[in-house]
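# Mind looking at a prediction? Sequence and model below.
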Amino acid sequence: MAFAEEHHKWLEYHKKRRAGERKDRLERGHRHGEQMFVERVWWPIFGNMDDLHPEYEVADWRGMPYFVDFVWKQGQVKFAIEVKGYGPHVAKTDRTRYRQELNRETYLQIAGYRIVAVPYDELEAAPELIISLLKALLTPCLLKNMAEGCRPFTRIEADILRMASRKNGYLKPVDVVRGLGLNRRTVIKYMNILCEKGKLKPVPVQGSNRVSRYELIHSFMDAEIW
């Protein structure tokens, strides 16, 4: 599924679960820089926005509400991700705001968040560098969750994903029936589960709603997970 469609669905999902200032902040705060981060960095890494929360409300050390650009929660790990432009964060004319921002970041670490600062200029000039750094940062956390038993796929699901990978990313239910010796109803059940998990995408027959095959959605963690 194209990024624009997935991004719209993701935002609508969060808007429907918010009201008042929390909803208004999402509509006002998720702008160009934040959208560019999701499209140029997060989407190429994961292929989905699962567990990524935009304009996430936390309380600062004074108990005042504050909205982080993104919070990503995976198992016991929490990351607070901020897209930072040059001007607002070094302006000498607003020292109070700058000081409060530094205090807030320290407090977020006390509250159990790992802070990730993403330079806005880097998003425009070299998003591949941010991708590389973020992969190096997140991979140990994902592997730790897997080691603690938080594996994202059952054995059958992993077998189906391996088959899809061997077939250049496209797989028909009949391939799984023959390859794994399962009945068709069971195969369709697991393939639908993998669609819900964002790892497969149904591909309909042209001009019809009938699904003929499924496309594999790749992730940078595929080698470790499968």
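Yep, that arrived.
# okay, CA-based contacts and neighbour counts for the rest of this
Fine.
# Just the buried positions in stretch 4-11, please.
His7, Trp10, Leu11 (16 or more other CA atoms under 10 Å).
# ok, now how distant is Lys201 from Ile81?
Lys201 sits 28 Å away from Ile81, going by CA to CA, to the nearest Å.
# between those two, which one's more packed in?
Ile81 (24 against 20; other CA atoms under 10 Å).
# The more buried one falls within a strand, correct?
Yes: assigned with DSSP: H, G, I helix; E, B strand; the rest coil, Ile81 falls within a strand.
# buried residues in the helix or strand hosting Leu108?
Per DSSP states H and E: Leu108 is located in helix 95-110. Buried positions in helix 95-110, judged by neighbour count with 16+ other CA under 10 Å: Tyr98, Arg104, Glu105, Thr106, Tyr107, Leu108.
# same check, this time on stretch 14-30
Going by 16+ other CA under 10 Å, stretch 14-30 has these buried residues: Lys15, Arg22, Lys23, Arg25, Leu26, Gly29, His30.
# Stretch 120-128 now?
Tyr120, Glu122, Leu123, Pro127.
# okay, now the one to match up with it:
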Amino acid sequence: MNGFEAAHVEWLKRHLASRTGERKGRLERGHQHAEKLFLKQVWWPLMGTLGDLHPEYEILDWRGKPYYADMAWLPGHVKFVFEIKGFGPHVADMDRKRYSEELNRETFMQGIGIRVVSFSYDDVAQRPDLCQTLLRLLLSRYQSGKSKDLSNRIRREIILLAHENGGSVRPAEVECHLQLNHRTAVRHLQALCGQGRFQALLCDNGKSSKVMKYSLLQEGVNEIDRW
């Protein structure tokens, strides 16, 4: 039995032992091929552990009705729900009422602080490398393990903010987004310029040499996933 298989058996056994009634029955019925394939081909190669993952995780929706998500990742500081969706049950065979309820449920979960991430079964089975890439990009914003230094985390967020803003960012935007004072925001932006990730753009009115904004260079875009 390889590393994943052994870890999966123990992980599932531990969760079954901690549940009773319908919660246990739901886990026995619900954690099947698609969910295990996601763990084997996407999660395990990326994370190397099943820690903080909860299969068939119960959530009460806005009506007080229980809903069981395929997987929840609860490392303590964030809450993620992962859904593996086959085309048939989630698209082709779904009626309008169930479709509306699914969208409302996902919006509700986002509203109570749970990030909802859905992958198609086809991608999990046939393009797990793409799923890994997208998941790595998403989770890297919430993991401190890759960058324990606070300055690196702040600068990475500045790069992401500039990327979202179309390639540039102003000090005031950094101050607002990261709740920094002006001097600290400018210090981090200047450090990024020194690293070759940004270029300072001056006011173009012939009267002032004041920096107007900072433009993200291609090197900065390429470095997002490395920090």
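Looks like it came in fine. Small disclaimer: the values here were computed from a predicted structure and weren't measured.
# Got a TM-score for the pair?
Overlay of the two chains. TM-score (TM-score structural alignment, normalised by the length of the first structure): 0.63; 150 aligned residues with a CA RMSD of 1.9 Å.
# about what we covered before: now the helix holding Leu108 of the first structure on the second structure. Mean distance?
Here the mean offset of helix 95-110 of the first structure against the second structure after fitting is 0.7 Å, by mean CA distance after the TM-score superposition for the first structure.
# contact partners of the helix or strand immediately after that helix in the chain?
Once helix 95-110 of the first structure ends, the next helix or strand along the chain (criterion: DSSP H and E) is strand 113-119. Under the contact criterion CA atoms under 8 Å, 6 or more residues apart in numbering, strand 113-119 of the first structure has outside partners 77-86, 105, 108-109, 130.
# Buried ones only from those residues, please, as a ChimeraX command.
Burial among the contacts of strand 113-119 of the first structure is assessed by 16+ other CA under 10 Å; the matching ChimeraX selection reads:
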select :78,79,80,81,82,83,84,105,108,130
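# which two of the contacts of strand 113-119 of the first structure lie the greatest distance from each other?
Val77 and Tyr86 (28.2 Å; CA to CA).
# can you tell me the helix or strand for the spatially most central residue of the first structure?
Nearest residue to the geometric centre of the first structure (CA atoms, centre = their mean): Met49, 3.1 Å. Taking DSSP H and E as the definition, one finds Met49 of the first structure inside no helix or strand.
# and the equivalent of it over in the second structure, how far is that from Gly3 of the second structure?
Under the alignment (TM-score structural alignment), Met49 of the first structure pairs with Leu50 in the second structure. From Leu50 of the second structure over to Gly3 of the second structure the distance is 11 Å, taken as CA to CA.
# Please apply the same query to Glu35 of the second structure.
In this view, Glu35 of the second structure and Gly3 of the second structure are 17 Å apart by CA to CA.
# between these two, which one's more packed in?
Per other CA under 10 Å, whichever of Glu35 of the second structure and Gly3 has more neighbours is Glu35, with 20 against 10.
# in a helix, that's where the more buried one is, yeah?
Yes: per three-state DSSP, Glu35 of the second structure lies within a helix segment.
# Surely it touches Lys85?
No: contact criterion CA atoms under 8 Å: Glu35 of the second structure and Lys85 do not qualify, at 9.6 Å.
# Now list whatever residues contact both of those two.
The contact lists of Glu35 of the second structure and Lys85 share no entry, where a contact means CA under 8 Å, 6+ apart.
# ok, and the closest non-adjacent residue to His182 of the second structure?
In space, His182 of the second structure comes closest to Glu175 once its chain neighbours are excluded; the distance is 6.2 Å by CA to CA, 6 or more residues apart in numbering.
# Where does the host helix or strand of that neighbour end up in the first structure?
Taking DSSP H and E as the definition, Glu175 of the second structure sits inside helix 171-178. Using TM-score structural alignment, helix 171-178 of the second structure corresponds to no residues of the first structure.
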